[in-house]
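[1] Model the structure of this input:
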Amino acid sequence: MRFVKMQGAGNDYVYVDCFRETLPQPATELAPRIADRHFGVGGDGLILITPSEIADARMRMFNADGSEAEMCGNGVRCVAKYVYESGISRNNPLRIETGRGVLALDLVLEDDRVQKVRVNMGDPILHPREIPTNLGLGRDRVTEYPLEVDGTNLPVTCVSMGNPHCVIFVEELLDALVHGLGAKIERHPAFPRRVNVEFVRVESSKAVQARVWERGSGETLACGTGACAVCVAGVLTGRTDRQVSVRLPGGVLEVEWSEEGSVFLTGPAVEVFRGDWPECPNA
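    Just a heads-up that it's a prediction; the model follows:
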């Protein structure tokens, strides 16, 4: 099975072109094996590029633990790069079907190669039941709501960008927070489908620094939907403007929450290498 390794701001996945390739085993079983950084290709998960009846292509995204997620902002940019450069579709903008619905992606080209992609991520979902979270039931949104973890109340802001996020503003981005609390918050009973966790330090109204504990993968170098959630949370709490640069360990993502409601994500899409994966699942 042929695969392509790609990354967006360091958020790396193994991509399989299901227009041309057949998986050697179910994606839920393949994802943990192929994403393993010691015994596999290595990555934050597996992304399948498949035919769609309503768009140029469809993206299915599986975390490193084999669980399927609804959406990946960095992943969908790389899908767009592959779809355009491989000739599956030469449309610009492209339309990619995701668990969030069909997204429109504007391609920034240089010598007919995709360098950056601007994605209309749609409107953020703020109602607790739709995120979903058990916090703040009866409210229209969950903003700086106390979440008890290890005897400490953390003020959290919850946003869904098609997948659930819990944003926490902090003074310092410490390992003790990200690794000490990230996994506990991910699986907290307040989040019935688990949750992605963003720890954020505000540098100015136009720039923030963030680290992300990603549901099913642990800390990742970047998270596109997470960057979008950070921008939305920054606006809701009065910390940032509607346009903000989100600096993550893997690079910078530009996010805008428009007055009309949609969130726009702009960032790189980079191919790392290509290879062959053994057809035998026990190889």
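[2] C-alpha from now on. contacts and neighbour counts both.
    OK.
[3] Show me the helices in the stretch 101-250 of the chain, by range?
    Counting by DSSP state H, counting those that start in this stretch, residue ranges of the helices within the stretch 101-250 of the chain are 175-186, 224-236.
[4] which other helices and strands contact the first one?
    Read it as helix 175-186. Under the contact definition 3 or more C-alpha pairs under 8 Å, 6 or more residues apart in numbering; DSSP states H and E, helix 175-186 sits against strand 142-149, strand 196-204, strand 207-214, strand 218-220.
[5] Also this sequence, please, to line up against the first:
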Amino acid sequence: MTQSGEISFELPFAKFHAAGNDFIVVPENDIRKLLEHARGVLGEMSPEDTAPNRFLLLRSSMLARQICDRHTGIGADGLILLREPSGRRHLGKIRIRNSDGSEAEMSGNGIRCAAAYILDSARQRLESKPGNKQAQRVSRLRELRIETPAGVKSLQMLEADKGHWVFRVAMGEPILQAKKIPFKASTGHSPVIGFPLETSRGILKVTVTSMGNPHCTVPVSDFDAFDWADLGREIEASELFPKRTNVEFVRVISRNEIEVRFWERGVGKTQSSGTGSCAAVVACVLNGLTSRKVRVQTLAGALDVAWPEGKEVTLTGPVELIARGTYYFSNRRDR
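    This is a model prediction of the structure:
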């Protein structure tokens, strides 16, 4: 498997995209087993770093950077690690790694990819073993509950075909208190609407929210009038956001439709974002710009977001299976 200090192994994977936001899904147990075999070659690491949970955390960060690289890896916006759930009625527990190796608390697109992986894996098991009762049970489900660092999320399957699904995700209520986002707003007022954020382009009036992860929403009239990706990179790293932030640039088309460009924390420019679409709609509602049911136009198509008064936000959108295969991991690529 290795020479001195080197790790290499073969890792089965599946790749999905949800409105152009692509994710690689792997069972965390597969990684854990493979890494346990490789621990012996890492004598240069401290005992603390080679403890099982810490070891997996360190190596999953390395794996995410490698496997998400679009030149030397498979290429993706993020890596989803799927493990057995804590709750008996839940179908899985996910951890999400951004392409830079950092951890994301939640992804509205990513959780749909995880749900698709669970259903497609059940289909595959049934094809190879038709009598598999667990796979039969999972394949018949129309509602799935998945554990995330931002809490348990419920998904309703609306459409299904081989390699294609549409899910509605109950995203939870938006977090509007500055301290909980977290956001170091000098005013201390919540919700954070029309906050005067100092940038290289001058002061911008922004709305700051959280959908389990922090978001900064910037209204615009023309995406071509400035380098929004460069500004998104700047805002992401603002000292007002202790955990950095995702950034959405929003152009209102009508009371029921908006167009958005996304800069995602730990990833950069993406084709779409699930939590970003939700945060954009929440910001528009708070500012009186749209109704509570909005179609979000992204670079990769439409997502539908609803925020009924006094209730949680829902996100509806598609998922497609891109590929299944084997990734050949080597820690030499991370040096």
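[6] TM value for the aligned chains?
    The TM-score (TM-score structural alignment, normalised by the length of the first structure) is 0.95; 283 aligned residues with a C-alpha RMSD of 1.7 Å.
[7] Looking at the helices of the stretch 101-250 of the first structure, which is nearest to residue 268 of the first structure?
    The closest of the helices of the stretch 101-250 of the first structure to residue 268 of the first structure is helix 224-236. By C-alpha to C-alpha, the value is 10.7 Å.
[8] roughly how far is the closest one from the heart of the chain?
    The chain centroid and the centroid of helix 224-236 of the first structure are separated by 12 Å under C-alpha atoms, centre = their mean, to the nearest Å.
[9] mean deviation of that helix from the second structure?
    Following superposition, helix 224-236 of the first structure is found to deviate from the second structure by 0.4 Å on average (mean C-alpha distance after the TM-score superposition for the first structure).
[10] what's that helix aligned against in the second structure?
    Using TM-score structural alignment, helix 224-236 of the first structure lines up with residues 274-286 of the second structure.
[11] Residue 127 of the second structure maps to what in the first structure?
    In the first structure, no residue is paired with residue 127 of the second structure according to TM-score structural alignment.
[12] Can you give me every residue that contacts residue 232 of the first structure?
    124, 159, 242, 257 (C-alpha atoms under 8 Å, 6 or more residues apart in numbering).
[13] So which of those wins on neighbours?
    Highest neighbour count within those, by other C-alpha atoms under 10 Å: residue 159, with 32 neighbours.
[14] ok, back up a step: could you look over the helices of the stretch 101-250 of the first structure and pick the most buried one?
    helix 224-236 (a mean of 27; mean count of other C-alpha atoms under 10 Å).
[15] what residue of the first structure takes the place of residue 108 of the second structure?
    Match for residue 108 of the second structure (TM-score structural alignment): residue 73.
[16] Residue 190 of the second structure too?
    Checking TM-score structural alignment: residue 190 of the second structure goes with residue 140.
[17] Name the nearest residue to that match, ignoring sequence neighbours.
    residue 127 (5.2 Å; C-alpha to C-alpha, 6 or more residues apart in numbering).
[18] Which residue of the second structure sits opposite that neighbour in the alignment?
    Checking with TM-score structural alignment, residue 127 of the first structure has residue 177 as its match.
[19] Also residue 190 of the first structure?
    Checking TM-score structural alignment: residue 190 of the first structure goes with residue 240.
[20] same thing with residue 56 of the first structure?
    In the second structure, residue 56 of the first structure lands on residue 91 (TM-score structural alignment).
[21] Check which residues of stretch 199-215 of the first structure are buried.
    199-202, 205-215 (16 or more other C-alpha atoms under 10 Å).
[22] re earlier: how about the contacts made by the match of residue 56 of the first structure?
    Counted by C-alpha under 8 Å, 6+ apart, residue 91 of the second structure has contacts 84-85, 118, 144-146.
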